[in-house]
Structures are given as C-alpha cells and as structure tokens.
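Asker: no sequence on this one, just coordinates:
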C-alpha cells in the first residue's frame, strides 16, 4: 500500500509571508454579498496601491529585481486569498516565463500556505463530522499539507485503514464566492470602459470559469471527479489516484486513502531517471486531455507525488476541466494538421473549434495569414523550444486584435498544459516538450505516421510488389473504400488475393497467410467450402434466375424462418446494409412514426442512418449522445433526427420511453462486434420497454447471425425482437441479406392487392437481384450444413477460448497492456491498460499507431490480421493454425516493444 511521506522539516518551513485576510462574514443573501463584495473591492484597491508603492521602493535597492518582485507579488496574492493564490501556484512552475529564483518564491504556495487555527479546524469538524473525536482511531490535528482552499490531515479509520482528510478551510467557500463575485463586477465595469476588455470578452469568459472556482469547496463534487479519474487510470502502468471513501466524506470533508511517496516539489529525490519521469508526467497530462477528456487543470507539484520506481500519484481534483467528444476530435485534428504542416487547415480547425462567435475570422485573410505564421513559428520553427505560454500569448494577442477569444474549455486546457509543461521542465530542463507531444498524438491519431511507414516500406513492399504496384497505379480504375482506398483508416499495404482456401489466402505475389478476417464474416466454413461450391455450381447450371420466383429463394426463406421459429416471415435482400434500410422502412410504414433510435458505436452498414455515431466519431454527453454523421454527404436532417443511446444503460430505456410517441423503432447490434459479448438482461429490458410503449425492436445480426450460434445472439440471450437484419453468412459467401420477423410486421412489405392502399400503407423493399437463385442456393446449403452439424459451434467456441488465452499470455509475458475480447469466433484486440465499457472510450484509449503496426508485423510472420482488428475464426482453422497465429503475435509484440511502440 502506498503511504504519504512528510517533507523534511527544513523543506516544510514556509518563508515569512502575510496570512490571508480573515474570511468575510457569512454570505447568506444578496445584500450581504453586495456589502462583502464592496469591502473586497476596497481591500483589493488598497493593497494594489500598497504593493505598488512597495514595488517602486524595492526596485530602487533590490539586487535581484526578479526575486524582489516575485516576493512582493507572492505576498500580495497570499494576502488576497484562495482565488489569487491559484495564480501564484501556476507562476511557481514557470521557469521559462520568469527566472528559476523568481519561480522558487511561488513554489512555496505548494506546501507553504498556513493551515487553519486549531479552533477553526474544530469548528469545521464539529459541523461536518460531529462524532469526529470517536469516529477515528487516531486523528492528527497537525496538517500535513495546506493549500489555498483546504488542508490535509492524517487519520485512521476504526478498521485500522490509514486515510487522509481533505478539509475545506473555515470561510473559504464564502471567500471564493465574494472574490469571484467582485471580480465579475470589476470586469463588467472594465468592459463598459475599456475596448480591450470588450474585445477579449472577459465578462463572458470569467462567467464560464467562475462556477469551477467556487466548486473547489464542494468535497462531494470533488470526490466524484476523483473517482472518475481513478476509474480512467485503473490499471495504468505508472499513474495512481488515491481511492475515495465516499461513505466517510461530507460536503466539506473528503476522505481518501493515505499514500506514501515523495512530494512533487522534491522530484529530484526520486531515483527513477529524471528524463523518463518528466516524459511520464507529460504523458499523463496529455492522456487526461486527449483520451479521457477529464483533466487536472492545475497539475502543479503540490498536487502530485512520486514513488522511487517512477509511479506518479495524482492529487487534489478541485479544479478539473472537461473536453467534450467534439473538443477532443477538434484538438486531435488540429494537432494532426500542425504535425503535417498543413497550416491553413490548422487555422480553420483551431478557429472553428476554439474561438466562439467569430465565424467572420476565417473570411479575413489578415487573420488567417497571421495565425498561420503563429502556428508555423511555434509548431515548426521553434518547436524544439516549445512553450505553451509563448504560443498562447501569440495566439490570444492575435485574437484580441480581431476582437475574439478562445473558449473556456481551451483556456482550461491551456492552463493544464502550461502548468504541466512547467513541471516537466523543472524535472528535466532538457526535455523537448513538442517532440514528446508529437509522439503522443502520433500514437493515438487515425493515420499511420511517417516513422511507422518507413519501418514497413522495405519489409512489406518487398514482400508484395505486385499488390503495391496496383495500389500506387495512378491510372487504377477501381476506387475501393474497403481495401485499396479504405475510408478513414487507410491501408498502406493492401493485399490483392489470387486464391483462398479454408483459412488461408494466397496473394498475387505468391505469399500465403493464415486469414483472421473470414471475409469480415461470411466464410464461417472457410473459403471455397465444398458445401457452397456444389450448390453454386448446380444453381448456375439451372440458369441463374433473378427477378422471378425460384425454388432456392423459397428454400432459403424457409430455412431462415425455421431458425427463428414462431410465425416468422422473411424478405430477402442483397446485403446487410440493404436489410437495415428495408427493416427501417418497414418499421416506419408499420407504426406510422418516423423517428429511429440507435446505439452509439453500433454500425448498421453504409446508409446515412446506419453510420450515425457508429464507429469513429461521437458527440455529446455519454448518457445522452448527440447524433453525428460518420461520412460526408449524409443527409443532415436524417442524421439529426436519429436518437442515439448507450448499450447497457438504464438511461437509454428511460429515453426510449420519453420519446416513444415519435419512435418507429430501436435498432441495435445485440452482440456488438467490437465488444464480443452481449448483455442479456439489458436486451430483455429493452424489448419489454419497447413493447410496452409501442416501439419496434430491430436486431442487426448481420455479423452475429448464424455465427455466434445457429440463429444468432438472440437465441443465446433468449430474447425475440420484432425484426432481425441478416447478411454475410446467409449468402453462403455471395452477396445476400434478409429481414426476418413477426408476420404482422413483415407483411407491411406485402401487397394489399389495392395499388392505392399499397402506396399509402405498404413499404416497397424490392430489388432485382434480391433472392437470386445462385445466392439463395449457396445460403441455404451453408445454413442447413450449420443446422445439421451443431458441433461446428462447439468447436468454434473452444478454439476462440484457446486462442484468446494464448494471446493474453503472450501480452503478459511481453508486458504490453492489451485487451483481448473473444467469444464464439468473434475477437477484438486493443492496446490499452483500461477496460472501458463505452465504445467511445475504447476508441479514445486505443493505441492506433500500434494497432495498425501489429497488422503488418503479423503479415511478416505469415498471418493476415485485418487492420481494423475485428477477427473472425472459421471452421477451417485448426489448433495448429491457431498456434502459428499465437506465436506470430508473441514475436510481433516483442519486436514492437523493442522498437518503442509501447509505454511502460
């Protein structure tokens, strides 16, 4: 267990400084607030004059003006109270902004702020924990640390657990309320008198920040934030957050585990290498911003500790910033443009995302040219001496000239980076902040960076010259968004397959690979299975019938209907995407309602609605996501009208009930491929909720249907939807799809024998090739083979568990944080220390650079691993094949680790 070590006596002694002024009287109404604010304004004016005079006199005789001014400013801030002390804590990290000697004066804010008087401490405890004298085995009334808002005391719970109590100082809540209220009024006056203040929009900016400052006194809110950050870093290799004792905490007392480590202001005592410690600190700050979207705004040395083996312990979450999914996307895309030197694009992304109410800026060439120069200067020309403060100074100065400002979210992020980078520069003065930032953003950006590509150009291109020649041919006629020109995550080294048999592929260059894609699902029996070949050959010889009724169409529909039981009816289509489009149209026609709900991260084909919030970009709060398109050209009105839910969330059921009057259907993957699992209890509750409120349930089992079990995930979960979308396997290796479901619903697609009624009440879902005899024959043959050989599913399940176990063992042996999910032939793999439940969090934490690289390392060992890493086994995989895959994975991880792909 970690415990907290006290700093030595000499280091703990604060330099002489005035105590903060006594706290104002209780603010219990608007009148008292105005009176206290007026008093605060007078006091602020008085001490500005006093310290201004002192500064003028001191500068005449001071040997070191920097230190002299720093001491005066420190004394002024300390005298004025907690809100002003926060500014001093930031200054204590900025040896790049002021001299090291000057910064040292402010660093005493980290542990040198005076604690409450003993009587004040007792008053707070009596109010918050009346039985505090008997509640704890021990309670140390001497504070081990004191800050501007609270102080920390050691204690022992009745069960012997050592803890610390973070206790809000007496009167600080009112003091912050008054200080922020006063500053707001001063800014409003200044806004009316001075154009510069109006140009910066200081009033609105401070109004957004003000609640965050006052909330620092709410220990229950801080406990929730600390718990969220603890959960985010659960399993992290070098970051720890003390556990919160929620049942022991109150509004003004936070109880947490006691930890023993070296205080952040004494990082030089850590025996772990300083450059690596600094890099870890920067990595932590960037992880919180880019991945979690929940970041420590004030990561100064007083808010962190270190162990001798380089573990970073984060403390004090009173001031935490939040980046939305849109903010994180904008930040990543902005950095990506800067890394690539695309300055005009970077200006557009920065301005659109982080400059509110200023659309006119992008049409002003003087602004865009000047901002390009700022970005180029900091991200390119002087990047080896990167300074967030310098960049912010130049950027905000330019924005002020154009009567604009940055958003509050970006301001808080800038403060976090500013403070964090100041700390890492103290730990390692030689650190290259921008180079580390580049490596970090590179790991988690949706592209294969130049340095990764260079590793494979010789290795892979020499292996597949003919495939690469087609890929790079400027006259190539085919545009292939699934392989040659893959959307969003482009494949640098696509394969052109000449033949496939069983579980093996042979490309046009003669290389053979064990395949882990199974054609993204259709080939559950393996490529070129005799079952399908025989049926296809026979149907071809019978004439390849389409657009007319044929015996194979009837046979396939009957096999599908029998698999789901009851009075199931079936409509055939040409693909899984088509089946989704058909199902949604049938649902709208049947219910007479227009709106559709879907789940975040669930992909339903490439239709406009199927891709909403599907697999790459997300928006809004996790509990109530905003719909967002994952493709340009999608119909905006349709996207906006989609209700987006979270799988497994009780809140989703409440939202369905709330919107039931307008919802035709809810569509979802009952067993999401990226999660390789299902939630039977949630699916049951979902169906019950929708039935109760007259909303249809559509299961998209295009991937899971007849793969995870005969019938699909619904047979495993024991739930029956109104409609089921099918594809992949039911085509027997050829393009095919179907909608199966309750007779009364499916018959919405059947003619009424009255053309006028049809146009008013029936859904048209026809297609020239739907139910063509070749596809139908192949599909029926494969499904009947699966039905008659149930041991296939048993074997696939055991093979899945076998390979999953071997992959996990290999990752542990190499020491690479890896999440391997696998069930019933479906696998997903990500390099992440956490186990997030939401798809948005899985995407945020995944090491995309390593994920893409793994595909190519595996390729060099004779295994084709799909770059998107949804792996699908088939019946043709033997245990020997899986051993080859596991060995290739172990060798690939070792090679990648030795070449610096992973952070330990």
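Answerer: Structure's in. What do you need? Because the structure is a prediction, the values reported are computed rather than measured. Residues are numbered from 1 along each chain as shown.

Asker: Only C-alpha atoms from now on, for both contacts and neighbour counts.
Answerer: OK.

Asker: gap between residue 30 and residue 683?
Answerer: Distance, residue 30 to residue 683, by CA to CA, to the nearest Å: 51 Å.

Asker: who's more crowded, the two?
Answerer: Neighbour totals were compared for residue 30 and residue 683, and residue 683 leads with 23 against 9 (other CA atoms under 10 Å).

Asker: List the buried residues in the host helix or strand of that one.
Answerer: In the assignment (DSSP states H and E), residue 683 maps to helix 680-693. Judged by neighbour count using 16 or more other CA atoms under 10 Å, the buried positions of helix 680-693 are 680, 682, 683, 684, 686, 687, 688, 689, 690, 693.

Asker: C-terminal to that helix, which secondary structure element comes first?
Answerer: With secondary structure assigned by DSSP H and E, helix 680-693 is succeeded by strand 696-700.

Asker: I'd like to know which elements that next one is packed against.
Answerer: helix 576-591, strand 663-668, helix 680-693, strand 723-727 (3 or more CA pairs under 8 Å, 6 or more residues apart in numbering; DSSP states H and E).

Asker: how does it look with 10 Å?
Answerer: Where contact means 3 or more CA pairs under 10 Å, 6 or more residues apart in numbering; DSSP states H and E, strand 696-700 is packed against helix 576-591, strand 595-599, strand 663-668, helix 680-693, helix 713-717, strand 723-727, strand 737-742.

Asker: Next, the angle from it to helix 680-693.
Answerer: Relative orientation of strand 696-700 versus helix 680-693 (axes from the mean of the first three to the mean of the last three CA atoms, to 10 degrees): 150 degrees.

Asker: What residues sit buried inside stretch 328-346?
Answerer: For stretch 328-346, the neighbour count (16+ other CA under 10 Å) marks 328-339, 341, 343-346 as buried.

Asker: Below is structure B, check it against A:
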C-alpha cells in the first residue's frame, strides 16, 4: 500500500512540477509567480485532505508568502472540489437511514462551501427552521488514512537518517497531529465540541456559535443552526472597523485558551463568519485544544511574567509547565536560563518590529533543541492556534501587534452575571506594577472616588515595593483614598503584609474571612472619616440613599459586622 501511495505521490509531484515549470517559462515574472501558486494549489488538492489542510494554514501566512500564493491558496478554505448532486443525495439519505425528504423540507444539493473533509449545504427542516448541514465527503476517511500512512513512512525515514529529527521526536509529533486530523471526520465528536464552546460563550456580546441538532446528526452528518454572516474568506465585504475586528478575533481565541480551556483549534478564514456589527461566528470544531486548569494557569502566568519583564519567573514557569525531556536542562540550568531569557527579552522587550509568533517559536525551539528538550504535546497545539490566529488577524488588520495597545491599559469586565453595566463602564483598571500607568490616575483624577488594590495570589505577583510607594504618593497628590483589599495586606491590619514590608499604609483596609464552623467575619479598618462614610445608621433606607458600600471578599462592611456581632452575642448567650 505504501509503495503504491509513494508512487502516486512521486508521479503527481513530477507531473505538476513539470506543468508549473513549462507554464512559468512562457510567462513574465508576475505570471510565473501566479503559475507556481496555481501549481501548488492543484497539487495539494489532488493529494487529498491532509495536504489541503496544510494549504489552508499556509493561506493565513500573508507575512511569509507572496500575495499571489495567498490568494490562490485561499481557494482551499472553502472551494475544494465537492461531490455531485446525485452522490450528495445518496450520501445524506444513507447517513440519515431514510430519504432526506423525510427530514428536510428543502435541501440545496449544491454546497455553499467545500473544504478538505466536508461540504456544507443549506436546508430547511420540516418545521421551517433554516439549518446548515455539514456532510463528510465519501472516501475522505480512507484518503486521510492513506495520506497519513504515506507521510508517516516519510517522517520515520527522515527520523532514521536525521539525528535532529530524532531529537525532536518527529515521528511522535506526527502521530499526535495524525490523531487530530483523523478525529476531524467524526461529526458526532465535532458536535459535542461545538456544543461545549457554545455554552461557554452563551450570552457573549459578539461571539456566536451555532446550535447543534444532535437528534438528526451522526458521525458523518452534522446539522446545525444556520448563521447568516460574511465568510472570513470574503473579508472585504465586512463593514466594521478592521482594527476592532482583529482585536475581537484575538480576544475570542485568548478567552477560549486562557479562561475556558476549550479552544477552536483551526481558526482559519474558512471557519469564521462576520457581521457588519462586528459579530464573530465560529464554525468547524473538528479540532479543539483542551487545557487543564494547571496548563491554563501555566500559560497565563508565563505570559503575565513576560509582559512584566520578570524574566527569571517567566523562564521557570515556561520550563515547569511546557518543557519535556529536560535532563540536560536541569544539569545546565544557568546556561539554559540565559539562552531562553535572551529570546524572551528580544521578543517581548527589545524588538521594535511587529510581533511574530513564528519567529518567537522558532527561537524558543532552537534553544530547546540545543539542550535536548522539546515542547509538551499541548503546547504544540497551542502554538498552531497562535500561528493561525495571528495569520488571520494580520490579514484583517496588517498593523495589529498582539502584545501592544492595551497591554497596560486593560478594560474592565463584569466579574459576575448581573453586574451593573454602569459600574463596569465607570471603573478604571490599571496594570499592577506598571508605574507609567499611574499617569492615568492623574488624567481621571476628577472622576475617581478611590483606588482599590485588589487581591492577587503571591505565586503570580511579588510585593512590588517601588510601585506601591509610587501609588501611595500619587493618591496623596491627587487627594484620592487608597484602599487595600485583604490579600494585599494579609489578614493583618496592624502588622505584616504591605503595610510593614513596603511601609505603605492605605486609607482603608477591607477584610473578610470564613472562620471555624462557616461563620463569616468582616471588618474595615483605616481613617475614621472614611470608615464613617460606610458606617450603618441602622436605618437601611437612609443608608441606601446616603452611605457608601465598603466591603471585602466576604462583604466586610458595617452591615455584615453588625450581623456578625449579633451572631456572636447570641451564641454567647445560647452555647
């Protein structure tokens, strides 16, 4: 089987290469570039789904390939050859187990999109609901298996003759990617992935994921809500600010990775739709990336340390969470740390060029290879998501820089459902530890009621004495009260925490704990005139109209203090 496949591969490669050379020789330079692009697109199409998938990824890399190549390869994102009408009708009826007319009131047998593995049709259910039907093409599963067996043979041969390939465990990496590609032909699995992501984004302001009709879907057929938007491959038709649209795409991907832990694994233009109002509609969840809580923590804390230029902390976190086969690293950790630190400083701090994910991963991988180490399996998948996301985001907005802009000007978000939108909008968020950001306090001094330093785990952020002292000085100069929430000062008002270690005393400290037996305990401490602003008058109506709420984690305000005192008094009298 492999011998036959290898012969086919070689024959097709030679045929298309000869055609490209022959056509290119007869054309001017611009025409030759187009001819080569057409040759590559046709070759990948003839070779099958695995090669088409490679072409889809390449089509997002406008920063690496000529414009003519990008334009031609974009065809692979939604215009790959599809099954004919008779073949489609037979396939749908076969997978439903009954004539398609018994399930669908209408069914357009001409697909609206056709990619490497499946084609998509518009239809109407018997009740009148418009749906999209994703149909796995006949023979695709076998074609993928054949393609992968050929490539596996080639990879193992390369690994056999190349020490560098063995060092990278190339065959193992290939097997991991093979599992991802093989799973793409399972529409039941894709439907479950899609449902999970849809639930995570339920109620989101601009991200939409179509609902799945699980009852009439199966391994070869996925029936879902029809989304009406502009395909990502037709981006020019979207009437929405490009910079904001690119930022929204980036935010959606980062939300899935850093918060949800379940992320779309293939965010190329063929898998996204947009509206003129800036909505993002995600489809095709055949590949997803899943991160455990520990991996999410590792990824977030690593990049957080990088943006704060805490290089030693960043190196330790990256190595602990995402590096395997680290025996050589452990023996020469100092040398390794210096090499990785140089890469991080270059990309996050010193480079004045636009951020490049591909250059960043290339440089990191070079250091790991030097020390006989490698990325973890999951970090490899995260890398692929970053590459696709960056490539598409840069097509939307060529000027986007994923680590610029709001890095030190974060936007407030609602922490819980039901949060007052005005309270969120009227909150100014500063980046802890970024002294330059304190100038934003001066810009908004007339609008500020107070500055609150929120809790932050010690494993994420150190006690930044210089920053806290600068913050205290700025608040004094502007006449704005400084409030510490409990973890900043520790559960110690008079000693310990920031007040002793940094010599920074806030105007108010809010405390809250649950002590033995589940009894809530809240307290506030600080300047009397500020505490009195929140002290209860025992008239809840007067308090609502005239007092300010001051509370910590367990609502350490005067009401909870009074309630706690009453509970203690009762327990004392009724042991």
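Answerer: Arrived safely, thanks for sending. If you're wondering where the values come from, they're calculated on a predicted model, not measured in any experiment.

Asker: tell me the contacts of the counterpart of residue 41 of the second structure in the first structure?
Answerer: Counting by TM-score structural alignment, residue 41 of the second structure corresponds to residue 74 in the first structure. Contacts here follow CA atoms under 10 Å, 6 or more residues apart in numbering; on that basis residue 74 of the first structure touches 17-18, 68, 80, 84-85, 87-89, 91-92, 102, 105-109.

Asker: Is it correct that residue 74 of the first structure falls within a strand?
Answerer: No: counting by DSSP: H, G, I helix; E, B strand; the rest coil, residue 74 of the first structure is not part of a strand but helix.

Asker: Relative to residue 104 of the first structure, how far out is it?
Answerer: From residue 74 of the first structure to residue 104 of the first structure the distance is 11 Å (CA to CA).

Asker: anything in contact with each of these two?
Answerer: Joint contacts of residue 74 of the first structure and residue 104 (CA under 10 Å, 6+ apart) are 91, 92.

Asker: Which helix or strand contains the closest residue to residue 534 of the second structure other than its chain neighbours?
Answerer: Spatial nearest neighbour of residue 534 of the second structure, excluding adjacent residues (CA to CA, 6 or more residues apart in numbering): residue 548 at 5.0 Å. Under the criterion of DSSP H and E, residue 548 of the second structure resides outside all helices and strands.

Asker: ok, now how distant is residue 548 of the second structure from residue 3 of the second structure?
Answerer: 79 Å.

Asker: Could you do residue 452 of the second structure as well?
Answerer: Counting by CA to CA, the gap from residue 452 of the second structure to residue 3 of the second structure is 69 Å.

Asker: Quick check, residue 558 of the first structure in contact with residue 569.
Answerer: Yes: Residue 558 of the first structure lies in contact with residue 569 (CA atoms under 10 Å); the separation is 8.5 Å.

Asker: higher neighbour count, these two?
Answerer: Ranked by neighbour count (other CA under 10 Å), residue 558 of the first structure and residue 569 place residue 569 first, with 22 against 15.

Asker: List the contacts of the more buried one.
Answerer: By CA under 10 Å, 6+ apart, the neighbours of residue 569 of the first structure are 557-558, 560-562, 723, 739-747.

Asker: repeat that with 8 Å
Answerer: Residues near residue 569 of the first structure by CA atoms under 8 Å, 6 or more residues apart in numbering: 557, 561, 740, 741, 742, 743, 746, 747.

Asker: now do residue 309 of the first structure
Answerer: Contacts for residue 309 of the first structure (CA under 8 Å, 6+ apart) come out as 270, 271, 272.

Asker: In ChimeraX, select just the buried ones from the residues you listed.
Answerer: With 16+ other CA under 10 Å as the criterion, this ChimeraX line picks the buried residues out of these:
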select :270,272
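
Asker: how do the contacts of residue 309 of the first structure look in the second structure, which are kept?
Answerer: For the contacts of residue 309 of the first structure, the subset whose aligned partners also touch in the second structure (both residues aligned by TM-score structural alignment, their matches' CA atoms under 8 Å) is 271, 272.

Asker: Which stretches in the stretch 151-300 of the first structure count as helices?
Answerer: Listed in chain order, the helices of the stretch 151-300 of the first structure (DSSP state H, counting those that start in this stretch) span 172-193, 195-200, 202-214, 219-232, 274-287.

Asker: Let me have those helices in JSON lines, adding mean neighbour count and distance to residue 113 of the first structure as columns.
Answerer: Shown next, in JSON lines, are the helices of the stretch 151-300 of the first structure (neighbours: other CA atoms under 10 Å; distance: least, CA to CA, whole Å):
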{"stretch": "helix 172-193", "mean neighbour count": "19", "distance to residue 113 of the first structure": "14"}
{"stretch": "helix 195-200", "mean neighbour count": "17", "distance to residue 113 of the first structure": "32"}
{"stretch": "helix 202-214", "mean neighbour count": "16", "distance to residue 113 of the first structure": "18"}
{"stretch": "helix 219-232", "mean neighbour count": "20", "distance to residue 113 of the first structure": "20"}
{"stretch": "helix 274-287", "mean neighbour count": "20", "distance to residue 113 of the first structure": "25"}
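
Asker: between those, which one is nearest to residue 97 of the first structure?
Answerer: helix 274-287 (18.4 Å; CA to CA).

Asker: Summarise which helices and strands that closest one is packed against.
Answerer: Using 3+ CA pairs under 8 Å, 6+ apart: helix 274-287 of the first structure touches helix 408-427, helix 433-443.

Asker: Mind putting those helices into TSV with distance to residue 381 of the first structure and mean neighbour count?
Answerer: Listed next are these as TSV, based on distance: least, CA to CA, whole Å; neighbours: other CA atoms under 10 Å:
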stretch	distance to residue 381 of the first structure	mean neighbour count
helix 408-427	19	23
helix 433-443	11	18
